[in-house]
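S.K.: Build the 3D model from these lines:
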Amino acid sequence: MSKDTPCIAVCMIDPKTSLCFGCGRTLPEIARWHRMDTAERRAVMALLPARMAEANLVPPAAADASKTD
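M.R.: As a prediction, this is how the structure comes out:
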């Protein structure tokens, strides 16, 4: 995926948090992503790691990597 998007092609929404399991964005953020300017996209992307951690969501790629450790 492009560096302009946090999408990892795991597009499923967590019913508890309303966040995407793969990237941590909300549905409204996903829906208007292509209309955001670069600064707004980067601002959202900067929030995603903390947002995912706070929601206890682990992207599937990270979960798979931890199983091999």
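S.K.: Every contact and neighbour count from this point should use C-alpha atoms.
M.R.: Will do.
S.K.: could you point out which element follows the longest helix seen in the chain?
M.R.: Taking DSSP state H as the criterion, the chain has its longest helix at helix 38-54. Using DSSP states H and E, the helix or strand that follows helix 38-54 in sequence is helix 60-67.
S.K.: one more, for comparison:
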Amino acid sequence: MQISFPQPVLSPCIGICQLGDDGYCVGCLRSTAEIGRWLAMSAAEREHVMNVVLPEREAEKA
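M.R.: Take a look at the predicted model:
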């Protein structure tokens, strides 16, 4: 019998939870809607936010 353990939910959170004037978290750059839905999102949705959306936001801030 093989025991399987649940996989941890991937998150860009770095523990700096503060909203900036632009409406995005200062630490992870997620919107309040993304933060609120994070656990309800599918793994594919979370990966899209982390691999596409957040890098685009970070590039816009630079």
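S.K.: re earlier: show me which positions of the longest helix of the first structure end up buried.
M.R.: Using 16 or more other CA atoms under 10 Å as the burial criterion, the residues of helix 38-54 of the first structure that qualify are 41, 42, 44, 45, 48, 51, 52.
S.K.: How about stretch 26-33 of the second structure?
M.R.: Buried-residue list, stretch 26-33 of the second structure, by 16+ other CA under 10 Å: 26, 28, 29, 30, 31.
S.K.: From one end of that stretch to the other, what's the distance?
M.R.: End-to-end distance of stretch 26-33 of the second structure (CA to CA, to the nearest Å): 15 Å.
S.K.: contacting residues around that stretch?
M.R.: The contact list for stretch 26-33 of the second structure, computed with CA atoms under 8 Å, 6 or more residues apart in numbering, reads 12-20, 23-25, 54, 57-58.
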